[in-house]
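Novice: Just the structure for this:
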Amino acid sequence: MAERAGSEAYEQKQFIESFLKRRHRNDSPNRTIETPAVLKLIGDPSGIHVLDIGCGDGSLGSFLLAKGCASYLGIEGSEQMAAKAEERLAGTSGMVERVFMEEYSYPMESFDLVVSQLAIHYCADIDSLFSSIIRTLKPGGRLVFSIQHPLLTSSYKRAEAGTKRSDWIVDDYFKTGKRVENWMGEQVVKYHRTASDYYEALTKAGFKIERFLEPKPDPSLFENQQEYERRLRIPLFLLFACRKEGKENE
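Specialist: From the prediction side, this is the model:
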């Protein structure tokens, strides 16, 4: 089976349908843990200009526009996923551009907020990416992003495809680099880095890190107590909130 790098897996019809069904189910960890944490770090989006890297189906853009952000641009490498985002944002001022995060032009000092949900762990060169992001932020602008927790990306071994995990393998943590995961029938390429690697890359690019978060499950967001207890066992996500030095946004 061929390896799918970056957004390539999302061009497969069965994969994208399975992904969106999983992503939007009621007990999805994205709905119950990751997205609430991202929104908390973003805060009030009213009046700000937003770039969303790896925007997926445009769900975040739809929410931010409804909350009053001044402008929204989502970039997405997958043609299939970009089409889903355009469909969701139809009738709003939101824009979607089909382009890989590594190849986007990142215009100078154009955005108040750059946000990314669970996309940056697909990028092979985060040093270049973070340098591009900080250039495209206005002085005082912020970067908020989530990644799959490095404890989950560390091991070269994977649970059997299609099974619900009851235990997690944490191994090879300091052996960073490419990982290939059998995920929903595709061999998906991700890049494992330690939490410190992300911290160092961000500070090297010039960011001031304001928050570092491993979001804990909130029982009020779970319909199933057993699923809540299962999600308490290991952190699924790691989030950063960073700021470009300069005048605070007014």
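Novice: contacts and neighbour counts: CA atoms only from here.
Specialist: Noted.
Novice: where's A159, which helix or strand?
Specialist: Following DSSP states H and E, there is no helix or strand that holds A159.
Novice: can you tell me the helix or strand for T163?
Specialist: Using DSSP H and E, no helix or strand contains T163.
Novice: Here is the second sequence; please produce its structure so I can put it next to the first one:
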Amino acid sequence: MSENIYDNPDFFNSYSQMERSKKGLEAAGEWHTLKEMLPDFTGKRVLDLGCGYGWHSVYAAEQGATSVTGVDISEKMLQVARAQTNLEAVEYLHEDIEKVRFEKDSFDIVISSLAFHYVEKFDELVKKVHHFLKANGTFIFSIEHPVFTAEGSQDFIYDEDGNIVSFPVDHYFDSGKRMVHFLGQDMTKYHRTITQYFESLRQNGFRVDQLKEPTPGEEMQDIPGMRDEFRRPMMLIFSATNTK
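Specialist: Okay, here's the model as predicted:
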């Protein structure tokens, strides 16, 4: 079973106070880029891996998806998702995204937002997605950028006055486990290079169509800390097609 820090009461309470937790997709710095990359959901069967609060599941249903299945390991996240979702097309499953199983060709689109850097065996997950995503189906996901995950601390280096000096990038080619301190808690994440993500897709039946490094939109520039997001990439978005 994957680590489930999100059901830790202290962590969950802190996470729920973040702007993106309170305001949804419009408060997510990567959303304006991801939104432009999403396929047409009309009449499609959609799987949302690591659905969290269900923001993306609800969006897919609102855009015409016939059915949306959101999967998450955190019961606390799913409680919020269920409470704020009033669409019959959306259902939520309390499952580990590394363990969940579906029949072959069950979905037309698979999406995931900022979940796969918690996955230890990405290759195996890609193979499973290839199995239950139909031919020519779309697989689109965002992750923490390998530049952001490489060194492990995921924080800037500051001078004695608290001003940002730089962002550390080290051990980039040493993929594997990273221990991260976030919102007062220690957690496990997994670092991979851009090449490793790309090759996992290519070698397991996918054609990579788009690769983007999102930055916050102009409308978010006045939010404290957002301008610092231009100093280094924090996220990476892949869009791929199942070539079967």
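Novice: quick one: TM-score?
Specialist: Overlay of the two chains. TM-score (TM-score structural alignment, normalised by the length of the second structure): 0.89; 239 aligned residues with a C-alpha RMSD of 2.5 Å.
Novice: Tell me how many other residues crowd the alignment partner in the first structure of Q79 of the second structure.
Specialist: Aligned counterpart of Q79 of the second structure in the first structure: A83 (TM-score structural alignment). Around A83 of the first structure there are 18 other residues, counting by other C-alpha atoms under 10 Å.
Novice: which ones are touching the residue nearest to A83 of the first structure when sequence neighbours are not counted?
Specialist: Excluding its sequence neighbours, the residue lying closest to A83 of the first structure (C-alpha to C-alpha, 6 or more residues apart in numbering) is D57, at 7.8 Å. Listed by C-alpha atoms under 8 Å, 6 or more residues apart in numbering, the contact partners of D57 of the first structure are 81-86, 88.
Novice: E3 of the first structure now?
Specialist: Per C-alpha under 8 Å, 6+ apart, neighbours of E3 of the first structure: 180, 186-189.
Novice: What segments of the second structure are strands?
Specialist: 45-49, 67-72, 90-94, 107-113, 133-144, 157-158, 164-166, 176-182, 185-191, 206-212, 235-242 (DSSP state E).
Novice: hmm, back to that, ok, of the contacts of D57 of the first structure, which one's closest to L41 of the first structure?
Specialist: A85 (22.7 Å; C-alpha to C-alpha).
Novice: quick one: which of the contacts of D57 of the first structure is most hemmed in?
Specialist: Busiest of these [other C-alpha under 10 Å] is A85, holding 26 neighbours.
Novice: gap between that residue and W168 of the first structure?
Specialist: 33 Å (C-alpha to C-alpha, to the nearest Å).
Novice: State the number of residues packed around the closest residue to L38 of the second structure other than its chain neighbours.
Specialist: Distance criterion C-alpha to C-alpha, 6+ apart; nearest residue to L38 of the second structure, sequence neighbours excluded, is I140 at 7.4 Å. Counted with other C-alpha under 10 Å, residues neighbouring I140 of the second structure total 24.
Novice: A27 of the second structure - nearest residue in space that isn't next to it in sequence?
Specialist: Per C-alpha to C-alpha, 6+ apart, closest to A27 of the second structure is R20, 4.7 Å.
Novice: which ones are touching the one you found?
Specialist: Neighbouring residues of R20 of the second structure by C-alpha under 8 Å, 6+ apart: 26-28.
Novice: Output the residues you listed in CSV, with distance to I237 of the second structure appended to each entry.
Specialist: Below are those laid out as CSV (distance: C-alpha to C-alpha, whole Å):
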residue, distance to I237 of the second structure
E26, 17
A27, 17
A28, 14
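Novice: now, which of these sits nearest S113 of the second structure?
Specialist: For the contacts of R20 of the second structure, the nearest to S113 of the second structure is A28 (10.6 Å; C-alpha to C-alpha).
Novice: Could you identify the buried members of the contacts of E3 of the first structure?
Specialist: 180, 186-189 (16 or more other C-alpha atoms under 10 Å).
Novice: Around the aligned partner of K40 of the first structure in the second structure, how many other residues sit close by?
Specialist: Matched to the second structure by TM-score structural alignment, K40 of the first structure sits across from E36. E36 of the second structure: 8 surrounding residues under other C-alpha under 10 Å.
Novice: Distance check, E36 of the second structure against E218 of the second structure.
Specialist: 15 Å.
Novice: In this structure L89 of the first structure contacts S62, no?
Specialist: Yes. Under the criterion of C-alpha atoms under 8 Å, L89 of the first structure makes contact with S62 at 6.2 Å.
Novice: In terms of packing, which of these two has more residues around it?
Specialist: Comparing L89 of the first structure with S62 by other C-alpha under 10 Å, the one with more neighbours is L89, at 21 against 18.
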